[in-house]
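Student: Pasting the sequence and the predicted coordinates here, then a few questions.
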Amino acid sequence: MAFIKPFKAIRPTKDKVSFVASRSYEEYSKDELKSVLQYNPFSFLHIINPGFKFHKNITGKERFHLVQNRYLEFLEENTLKKDEDASFYLYQIEKDDFKSLGFFCACSVADYRNDIIKKHEDTLKHREELFADYLHTVGFNAEPVLMTYADNEVVWDVFQQETQRKPVYDFTTTDRFNHSLWKISNKESIAKLEAAFAEMDALYIADGHHRSASSNLLAQQMESENKGHNGEEAYNYFMAYLIPESQIRIYEFNRMVKDLNGFSKEEFLIQLDAQFRIEKQEEGPLRPSKKHQFSMYLGGEFYSLYLRNINYSFSDALSQLDTQILYKTILEPILGISDLRNDKRIAYGYGKNNLIQMKDSVDNGKFAVGFSLMPTTIEEIKAIADAGLVMPPKSTYIEPKLRSGLAIYEL
C-alpha cells in the first residue's frame, strides 16, 4: 500500500503567485536569469540564487544559509504564507492540446525504502549527499518528485469534483501555459484519496530520483540526531506531485556523437551492417516509426536502421529498451562510448525541433553522427522499475515540468 498525507504548504499570496512561480533553474539562459532577477523581486529564483542580492556568486554552505535567509524574508514580507490546515493541492497545467492534472502531497520515505515507490534510474552518491545537506540547512523542500500511478476512478472522481470549485490560483505564464491550483482541505475528499492510494501496490518515479534519494538520506540523518524520533516528524516524508499515467507525456532524447571512433563513413556503415538492416532515405528529416528502428543522420544523409533480431538477445525488460539497444549495439562496441553520463564525445537533444537541431549539429561539424529513437513508453518504465533494473541516462524526457514555488514543504 502507498501512504500519502496532506500537509500545510507554504504558498505565494494570490496577488503575487504569477510573479513567484518560476521554471526550473536549469531552464533559464544566463541572460534570461539575470533579467528575471533584476526586474522581478518576487521571483522564487531570488530564494535559490541568494548571491544576486550581493552581486556575488556564492556556493557551498554559505549559499545554503543565504537561501534560508531569502526564504525567511519572503515569509516576513508576506510574499509567502503558511496554510493553517493540512491539505492536498490539485494542480493543473494546460497549453494548447496538452493538459495534465495531478496533486501535491507528502509521500513516505518508508515507502521509498520498501520499494513501494519504484525507481528506474541510478543516482550519484555525491549528489544525494549534497542535496540532503542543502535540505537540512534550508529547512524546506520546494522541488516535488514527479510520480505516476495507474489511472484510478476514485481518485479521478475526486479530481473532477474538486475542479468544479473556483481555484485558489489561476494564471498564465509568459510561455503561454495556464496554471490552476485547488486546495483540497475537506475531510471527505482527503479520506477518499488516502484510501485509494492505500490500495495501490506501487508509485513510479517519473522525474526526481536524486530528490527522493536525498530525502531518504536526510530522514536517516535527522532520525539519528533526534533522540525522541517517533516517525511522524516532517522529515519522514517528502513532497511529491502524483499524476495519473494518462496525464504524462514522454519524449525521446536524441544521441549525437562527435566522431566515428576512427572509422570512415563507409567503414562505420559496414560495422552497423552486422546488427542492422540499413536503408538510405531519400527524404528527410526521418523519425522512427516503430520500436527497434532508429533514424541515423550521417554525412548529410538520413538512414533507417532496423535491428536484426537474430543477432541480438532479448533477455529482460532492459534489453528490449531502444536506448539500451543503441548503447549495446553501436555506442559502446563500435563508437567506444561506455560512460553515457560523463563521456564528452556524446551529447543529447530533446524538444519539439530536436531532429532538425540534430541535423544542423551534424551539418555544421559539431558532431559526426546523430541517432533518433522512438519515445520510451510508460509500460517500459514500469517493467524496468518492477524488475529492479536501471535505464540508461537520458532515456526519457517527461512532461509536465512543474513550476517552483507554488507549494513548499517545510521539514
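Tutor: Good, I have the coordinates.
Student: Please make it C-alpha for all contacts and neighbour counts, starting now.
Tutor: Noted.
Student: can I assume D111 is in contact with K119?
Tutor: No - between D111 and K119 no contact is recorded; they are 11.6 Å apart, counting by Cα atoms under 8 Å.
Student: The two: which has the busier surroundings?
Tutor: Just comparing D111 and K119: by other Cα atoms under 10 Å the higher neighbour count belongs to K119, 29 against 19.
Student: Compute the distance between that one and D133, please.
Tutor: K119 sits 22 Å away from D133, going by Cα to Cα, to the nearest Å.
Student: With H46 instead?
Tutor: From H46 across to D133, the span is 20 Å (Cα to Cα).
Student: Pretty sure S100 sits against Q92.
Tutor: Yes - in this structure, S100 is within contact of Q92 by Cα under 8 Å, at 5.6 Å.
Student: Presented hereafter is structure B, for comparison with structure A:
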Amino acid sequence: MANFIPFKGLRYNNEKISDLSNVTTPPYDIISPSAQEEYYNTHPNNVIRLELSKELEGDNETNNKYTRAASTLESWLKDQTLVFESEPALYLYEQIFTLKNGVTKSFKGFIGLVELEEFSKGIVLPHEETLSKAKTDRFNLMSTTYSNFSQIFSLYLDPERKIGAIIDDISKAAPDITFTSTENIIQNLWIITESSVINEVRGILKDKQLFIADGHHRYETALNFRNKLREENPDYSQDDLFNYVMMMLVDMDDPGLVVFPTHRLIKDIAGFDENSLAEKLQEDFHVEKIMAEPSQNHLSEVIEQELTKRNKDKVFALYTGENYYYLLTLKNSDIMSKMLPDQSLAYRNLDVSVLHTVILEKILGIDKENMANQKNLTYTRNPLEAIEWIKNGSFQCSFLLNATKVFEIKDVSLANEKMPQKSTYFYPKLVTGLVMNKFR
C-alpha cells in the first residue's frame, strides 16, 4: 500500500555548520512570535528563515515572507550552506528525552518520501480535523520554495517487529549526526544508503497503512499542491518528486511514544456563572468540588495527578480561578450514543469527544463552527497556563483532561473519522532542519 522511497536529503553542510542545535527548530505551528525572534537571533542560517520567515511592514504579493524564504533557500544552496546527499538515502532518526517525572524515553523511525494518496484510498489515514488558515500558509510557502522543511510524523503497525529488528541492527553503530536540542533532547541521525537495507524496509512497509500522528495540515497541503502541479503539467511522470512528501515513520507500539493532552480555555461567554455551570454539569457528571491545600504551590500538578489516577473514567477538571477545582466524571456513556448516533464507538469513547459534545456544545453553547474559529475557545498544552490564565482573568474557566491514547488514534482512523482539532500532542516534536526535501 504505502510507497516509501529514499531521496537525496537536503542537509546543513557540516563543514560550515558544526552545531545543528543553533540552526534547527521545532515545527512551525508551535513557534510563538517571541520564539521566532529568538531563533532569528541564534544564528544567521537558522532554518526559521525558511520554515517561518518574519512578516515585515510593506509586504506585498511580490515581496513577502514566502518570497524571502525562497530567496534565502537559493542563497544557502548557492553558497553551500545547504547541500544535497550524494545519493538517495533513508534516514534513521532517534530522539532521546526525559519527562518531568524523571523517566527517560526514546523512539526511532525512518525518514523518507511517501507517495501522496487521497485519504479515501485508505493508505494514509488522518485522525484530526484541520484549519484552512494553516493550510493556506503552508501552500504559499510550498509555492515559492518547492520544499518540505519538516517531516510529517506517521505511525504504522509492525506486530512482528520486522522493521524494529532492522532499526536495532542499524543503531548498533554510532549515529552519523548527533546533537542536543532545546529541552535537552538528544537528536541522532543515521544515513542509510545501502540498497539492500532500503529495499528491505520498503518491502515491509508496502503492505502497511500509515496513520498521521502530526502534520495533517502539511499532508493536505502537499496533496493540494501536487494536484496543482499535475494540472499545470499534464505530461507529468509518476516519478516526479512533487508526487511525494517527506515523512517520519514510527512503529505504533514503540514504547517511547508519548502523547500529551491539550487543555481547553473558555472566554467571552455571555452571562457566565460558575454556580450555574456546576449545576448544569450535574445532569451528566458526578461533580466533586475539591479544595486546594495551602501547601500546594502548583495546583496544575495536583490536578494532573488526580486525572491520571482516574484515567479509566471519562473525567475532567474544571477550574474557575478560585482556591478549588471541580472534578467531573461522566455518569453514563449512553449519552454519547444519543448525542452522536452517527459516529463510531471509537469516536464517542474519546475523552475530547465527551468534553466537546456534552460540555462545550450542550452546556456552554460553543458549536463546531465556533470551535473551529476559536471564538470562545483557546488551547494550551501547558497545564500551568490552564490555571494561571484563569487566575489573571484572561479566561473565564478551563477544562483539563487526560491525553488521547495511541490506540484510540488508530481506532478512529480505521473508522474513517477525524478527531476534533487539538486532540493529540505528540512529544517531543520532530526537529525542523535536520533533513529537508527539495522536490524542484
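Tutor: Perfect, I can see it now. This one's a predicted model, so the numbers in the text were calculated from it and none came from an experiment.
Student: E417 of structure 2 belongs to a strand?
Tutor: No - counting by DSSP: H, G, I helix; E, B strand; the rest coil, E417 of structure 2 is not found in a strand; it is coil.
Student: Map it onto structure 1.
Tutor: Per TM-score structural alignment, the equivalent position to E417 of structure 2 in structure 1 is L389.
Student: Pull the contacting residues for the closest residue to its match other than its chain neighbours.
Tutor: If you skip the residues right next to it in sequence, L389 of structure 1 has H120 as its closest partner in space, 6.3 Å away by Cα to Cα, 6 or more residues apart in numbering. Each residue near H120 of structure 1 by Cα atoms under 8 Å, 6 or more residues apart in numbering is listed here: I205, I381, I384, A385, G388, L389, V390, M391.
Student: Just tell me what H120 of structure 1 corresponds to in structure 2.
Tutor: With TM-score structural alignment defining the correspondence, H120 of structure 1 maps onto H127 in structure 2.
Student: how close does its match get to D411 of structure 2?
Tutor: Spatial separation of H127 of structure 2 from D411 of structure 2 under the definition Cα to Cα is 9 Å.
Student: same thing with G271 of structure 2?
Tutor: Distance, G271 of structure 2 to D411 of structure 2, using Cα to Cα: 39 Å.
Student: Ok, S344 of structure 2 next?
Tutor: 9 Å.
Student: Surely A347 of structure 1 and M256 touch.
Tutor: Yes - when contacts are counted by Cα under 8 Å, A347 of structure 1 is listed as touching M256 (5.2 Å).
Student: more neighbours, those two?
Tutor: Set side by side, A347 of structure 1 and M256 give different neighbour counts by other Cα under 10 Å, the larger being at M256 (24 against 18).
Student: Now name the helix or strand holding the more buried one.
Tutor: Element membership for M256 of structure 1 (DSSP states H and E) is strand 254-257.
Student: if we look at the helix or strand that that strand is followed by, which residues are touching it?
Tutor: Using DSSP H and E, the helix or strand that follows strand 254-257 of structure 1 towards the C-terminus is helix 265-273. The set of residues external to helix 265-273 of structure 1 that reach it, using Cα under 8 Å, 6+ apart, is L260, I278, L298, G299, I330, I334.
Student: The second one maps to what in structure 2?
Tutor: Matched across to structure 2, I278 of structure 1 falls on V287, judged by TM-score structural alignment.
Student: can you check F197 of structure 1 too?
Tutor: When structure 2 is aligned by TM-score structural alignment, the residue opposite F197 of structure 1 is L205.
Student: Neighbours of the nearest residue to that match once chain neighbours are set aside, how many?
Tutor: Leaving aside its sequence neighbours, L205 of structure 2 sits nearest to A2 (Cα to Cα, 6+ apart; 6.2 Å). When neighbours are counted by other Cα under 10 Å, A2 of structure 2 registers 20.
Student: from what I can see A2 of structure 2 touches D207, true?
Tutor: Yes - if you go by Cα under 8 Å, A2 of structure 2 and D207 touch, sitting 6.6 Å apart.
Student: in structure 2, what residues pair with the strand holding M256 of structure 1?
Tutor: Applying TM-score structural alignment, one finds that strand 254-257 of structure 1 aligns to the residue range 263-266 of structure 2.
Student: how much does that stretch stray from structure 1?
Tutor: Stretch 263-266 of structure 2: mean distance to aligned residues in structure 1 after superposition is 1.3 Å, counting by mean Cα distance after the TM-score superposition for structure 1.
Student: And the helices in the stretch 201-350 of structure 2?
Tutor: Here the stretch 201-350 of structure 2 has its helices, by DSSP state H, counting those that start in this stretch, at 216-232, 274-281, 299-309, 334-339, 345-348.
Student: mean deviation of stretch 31-38 of structure 1 from structure 2?
Tutor: For stretch 31-38 of structure 1, the mean distance to aligned residues of structure 2 following superposition is 3.5 Å (mean Cα distance after the TM-score superposition for structure 1).
Student: can you list contacts of that stretch?
Tutor: By Cα under 8 Å, 6+ apart, the list of residues contacting stretch 31-38 of structure 1 from outside reads S43, L45, H46, F52.
Student: about what we covered before: right, so the helices of the stretch 201-350 of structure 2: which one is the most enclosed?
Tutor: Of all the helices of the stretch 201-350 of structure 2, helix 345-348 has the most neighbours on average by mean count of other Cα atoms under 10 Å, namely a mean of 20.
Student: now for that one, which elements pack on it?
Tutor: When contacts are defined as 3 or more Cα pairs under 8 Å, 6 or more residues apart in numbering; DSSP states H and E, helix 345-348 of structure 2 sits against helix 406-414.
Student: where's the helix it packs on relative to the chain centroid, distance-wise?
Tutor: Taking the mean C-alpha point of helix 406-414 of structure 2 and that of its whole chain, the gap between them comes to 15 Å (Cα atoms, centre = their mean, to the nearest Å).
Student: Give the buried residues for that helix.
Tutor: Within helix 406-414 of structure 2, the residues that qualify as buried are V406, E408, I409, K410, D411, V412, S413, L414, counting by 16 or more other Cα atoms under 10 Å.
Student: And for stretch 239-247 of structure 1?
Tutor: By neighbour count, with 16+ other Cα under 10 Å as the criterion, the buried positions of stretch 239-247 of structure 1 are M239, A240, Y241, L242, I243, P244, E245, Q247.
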